[in-house]
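Q: One predicted model, sequence on top.
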Amino acid sequence: MLLNAVLSRFLTATPLAVAARGALEYALATDAVDALFDQTVGPRAGRTLLFSTCVDLMSTVVCRIHPSIHAAARATPDLPVTVSDVYARRNRMPSAAGAALVRHTAARLEPVLRAMGGAAPDRLPGYRLKILDGNHVAKTPRRLQPLRDVAAGPLPGQTLVVLDPALGLALDIVCSDDGHAQERALLGPIVASVAPRDVWLGDRNFCTTGFVFGVSDRGGYFVLRRHASTLSWDHESDWQAAGRTATGTLTEQTLTLIGPGGATLVVRRVRLTLDRPTEDGDTVIEIVTNVPVAVADAGAIADLYLERWTVEPLFQRLTTVLQCEVNTLGYPAAALFGFGVAVACGNVYAVVAAAARVAHPTAAPLSDYHIGLEIATILPGLDIAVPADTWDVIREWSAAQMAAWLIAVARRAKVARYRAAKRGPKKPKPRRTRFAAKKHVATARILKDIRT
């Protein structure tokens, strides 16, 4: 346990903020982050503004400690360059640097999560699930001179995120500075990263001939919603009944897909006929997979496909707890760098949340909002009150030491402070017909009419 009299007070009052500060030090140690940048972009002698400094500044923004890079820079007394220099570096930051940062934090924190027992059980023992999803970075204000007279919303980029649902960690991101880029155009690096016995889950946008054959050629597997027009085959078997799930009935057949150069691939097509249509009005969902039936039958494949929705809480956490889309970052390089730092910080948050779950296994679900609020409000004071060198020892800890420390700190948390509120059933939105001809109406007058 770290020894510091002032730190002990924080450990008593706000332990999860202390856990987050320690996890940030472990995952984003200065020397390791700078070495990562040199490996990714190339070393450069005489660099004054280090990559680790840029990451530190951006992390305070995405963690909602400071509202902007300008405010973060102004609050850093020993910054070796001007704010303008920070802007210049941020606006030309290579997208590969942010992606490398995400991979670094995932590799650093995965052993910690496993050591603390924070990973969920494998859905397919012996296989590793990876969920693939795309995210358009939100449009930005038109602060850049070339955008001042643009009527359309300016999009700074497009990303793909790879999530391990068992760990809750984002393993990788792929970035494009073209906000109109199709998600499929970014699949090349994803295919190159496929490892044997990976099982890739994704929606219909990723169900392409190149992707399914690329995954299969590298010894991987896929569970993808079928796209109506992207696959072709020369043989299909008869449909066979395959039971039902909680949401509908299942049938299954085999297809022989035709790939590049006449290559073929036998896959299963699982059809789920829903008892109730989806919000989009779909009554049938078709899933294409090459996972052997001995590993997962039709029902397991349908349930597995629904697992891909676990990526949505990740994006929600990046948007609401963190700030993955800083609307002042109009330059694509800056916006994508901010997104990469946010995903890396999201991995740190995932480890802290896992430590809380392990330390309090019988507690009700904890609120991401309240944990994030504590981190954002306490970290500035923690960094002022506790000397920076107090945290240095953490960088050299093993995964087992880090896991034990995080659990010990999380046990101090009073979980009632972080308990998630239960939301009642959604009420139908009423039609807004009163005062339709008026531009504004006084709330006090309406309430007064109700009382009288």
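A: Nice, thanks for sending it over.
Q: okay, CA-based contacts and neighbour counts for the rest of this
A: Will do.
Q: wait, what's in contact with Asp275?
A: Residues counted as contacts of Asp275 (C-alpha atoms under 8 Å, 6 or more residues apart in numbering) are Thr247, Gly248, Thr249, Thr283.
Q: Would you mind giving me the PyMOL syntax to select the buried ones in those?
A: To isolate the buried ones among the contacts of Asp275 in PyMOL, judged by 16 or more other C-alpha atoms under 10 Å, type:
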select buried, resi 249
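Q: okay, the contacts of Asp275 in JSON lines with secondary structure next?
A: Shown next, in JSON lines, are the contacts of Asp275 (DSSP: H, G, I helix; E, B strand; the rest coil):
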{"residue": "Thr247", "secondary structure": "coil"}
{"residue": "Gly248", "secondary structure": "strand"}
{"residue": "Thr249", "secondary structure": "strand"}
{"residue": "Thr283", "secondary structure": "coil"}
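Q: Remind me what the longest helix belonging to the chain packs against, helices and strands.
A: Longest helix of the chain, by residue count under DSSP state H: helix 332-359. For helix 332-359, the contact count by 3 or more C-alpha pairs under 8 Å, 6 or more residues apart in numbering; DSSP states H and E identifies helix 15-27, helix 51-62, helix 83-90, helix 95-115, strand 169-176, helix 311-320, helix 399-410 as packing neighbours.
Q: dropping in the other structure now:
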Amino acid sequence: DKAPISIIFRATLERTINPEFINNLYDDVSQKQYTRKLIFSTIFELMNVVVCKIKPSINAAYKENSDNINSSLTAVYDKINGVEIGTSQALVRETSIKMAEVIHSVSGRCEPWIPGYRIKVMDGNCIEATEHRIDELRDTKSGALPGKSLVIYEPELEMATDVFPVEDGHAQERSLLDQVLPTIEKNDVLVMDRNFAVRSFLAGITKQQAYYIVRKHKGLAWSVAGEEKYAGKDEGNKIYEQLCTIEDDNGVSIKVRRIRIELKESIRNGEKELVIFTNLSRSAAPAKLIAEIYRKRWSIETAFQELEAHLHSEINTLGYPKAALFGFCTALIAYNAMAVVKGVLRRVYGEKNIRDNFSVFYMAIHLQMERTGIDMMVEESEWNIFKNMSINNFSVFLVELTEKVNLSHYQKSKQTKRKNRSKAKKEDPYAGHPHVSTARLLRGITP
């Protein structure tokens, strides 16, 4: 009762990514790496407490649990450095399915952007440069990039449901699109930036009976198929719509809609208009809705910011690409578990209330502070009850526990408008003095 959100978070992890599940998944997907004495669930738990900021490093996490780990610290690092990217991807993909099931069961989804369609926002994430701890990096001053990935984010769940990692930090994100295409299902809608406006990829999406909303890339050829017409305004920006065609790799013309947005204010690079292509019908999504959805594409940027701010998603001491990507994927799993918490909160307190007032920042702080105390009070074996609990019983448990949450502990700080201050420069009465005494200034005497 004292820490309901921390209990929900831990129970979700225990149900969706318990040691038995992790080890079985590892055995199924790992191609080269295999288990000796050091089981994979041990490695995951060490990484998990680091990305959740419960422990500052793998070294610190290992020391805390060394009595229960029948391997040396060197063996632990060797295992982490060798985790295959297919394993990291499978962890995110499979656990997101189980966590989404929980959100569905408690009716905790957000309002759909387009009813009847599954929105997937796709964007790339480049892991920050690491420290030069590896021998091969010590002779260069250049930033060492350990990898990047494409992430699929579903706003209805507020979860990252898929990831496509690559070890080469200089790899083109477009090179991963061939991996994305087989995962697209009927009635999916991919919302993407212009980097992904590739003719063959867009044609492939259409062939899957799926849809896209993508900003125009200057290299994407298109032909006019109708007159441009005014379609209304969105937040003061004028919107125009036009039928056009885009050819696939075989020269077959595919009809699409071209949405042009005249911006009231120019964006970062000075551009005054946005052009968006979509193969959604006008009846499914009018032009104003397309413009609104593309604007909300920034929800995935918010997710990346929360990953960086509230979780240790990019551990710059992990120089080996496989290790860095494993850390990033572990952070995605923790982020998704937090999304389950928000899903149950939406069910109990309402979507608008949680969106406007609930702070993920304060939730992350509570999770970090309360974890150690919970581990001391609750025996590890007591969490096993959640592994085999029916989804209905688990949902009832979560809702009942959520009703005990004191939302005032997680209230967002209200931002106030800044006062307009005069930009006129004032003379510094103490110019030439390297220091002043704050206490003297407060008392109104010469500092």
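A: Received, thanks. Remember, it's a predicted structure, so these values are computed and weren't measured experimentally.
Q: The helices and strands packed on helix 332-359 of the first structure: which one's closest to Arg417 of the first structure?
A: Among these, helix 15-27 comes nearest to Arg417 of the first structure, with 11.1 Å by C-alpha to C-alpha.
Q: Superposed on the second structure, what's the mean shift for the closest one?
A: Aligned to the second structure and superposed, helix 15-27 of the first structure gives a mean residue distance of 1.0 Å (mean C-alpha distance after the TM-score superposition for the first structure).
Q: Identify the residue range in the second structure corresponding to the longest helix of the first structure.
A: Residues 321-348 of the second structure are matched to helix 332-359 of the first structure when aligned by TM-score structural alignment.
Q: gap between the two ends of stretch 155-175 of the first structure?
A: Length of stretch 155-175 of the first structure, first residue to last, C-alpha to C-alpha, to the nearest Å: 13 Å.
Q: What's the match for Ala228 of the first structure in the second structure?
A: In the second structure, Ala228 of the first structure lands on Lys218 (TM-score structural alignment).
Q: tell me which element that match falls in.
A: For Lys218 of the second structure, there is no enclosing helix or strand under DSSP states H and E.
Q: What number of residues are in the vicinity of it?
A: Residues near Lys218 of the second structure, counting by other C-alpha atoms under 10 Å, number 9.
Q: Show the contacting residues for the most centrally placed residue in the second structure.
A: Per C-alpha atoms, centre = their mean, the C-alpha nearest to the average position across the second structure is that of Ala303, at 4.1 Å. Contact analysis of Ala303 of the second structure by C-alpha under 8 Å, 6+ apart lists nothing.
Q: State the distance from the alignment partner in the first structure of it to Pro387 of the first structure.
A: Under the alignment (TM-score structural alignment), Ala303 of the second structure maps onto Leu314 of the first structure. Distance of Leu314 of the first structure to Pro387 of the first structure, given as C-alpha to C-alpha: 32 Å.
Q: next one: Thr452 of the first structure
A: 61 Å.
Q: These two: who's more crowded?
A: Applying other C-alpha under 10 Å to Thr452 of the first structure and Pro387 shows that Pro387 carries more neighbours, namely 13 against 5.
Q: residues near the counterpart of Val106 of the second structure in the first structure, how many?
A: Correspondence of Val106 of the second structure to the first structure, assessed by TM-score structural alignment: Met116. Around Met116 of the first structure sit 22 other residues, with neighbours defined as other C-alpha under 10 Å.
Q: Not counting sequence-adjacent ones, nearest residue to Gly226 of the second structure?
A: Leu243 (4.9 Å; C-alpha to C-alpha, 6 or more residues apart in numbering).
Q: same deal with Phe44 of the second structure?
A: Using C-alpha to C-alpha, 6+ apart, the nearest residue to Phe44 of the second structure is Thr330, at 7.6 Å.
Q: which residues in the second structure does the host helix or strand of Val288 of the first structure match up with?
A: Secondary-structure assignment from DSSP H and E places Val288 of the first structure in strand 284-289. Per TM-score structural alignment, the counterpart of strand 284-289 of the first structure in the second structure is residues 273-278.
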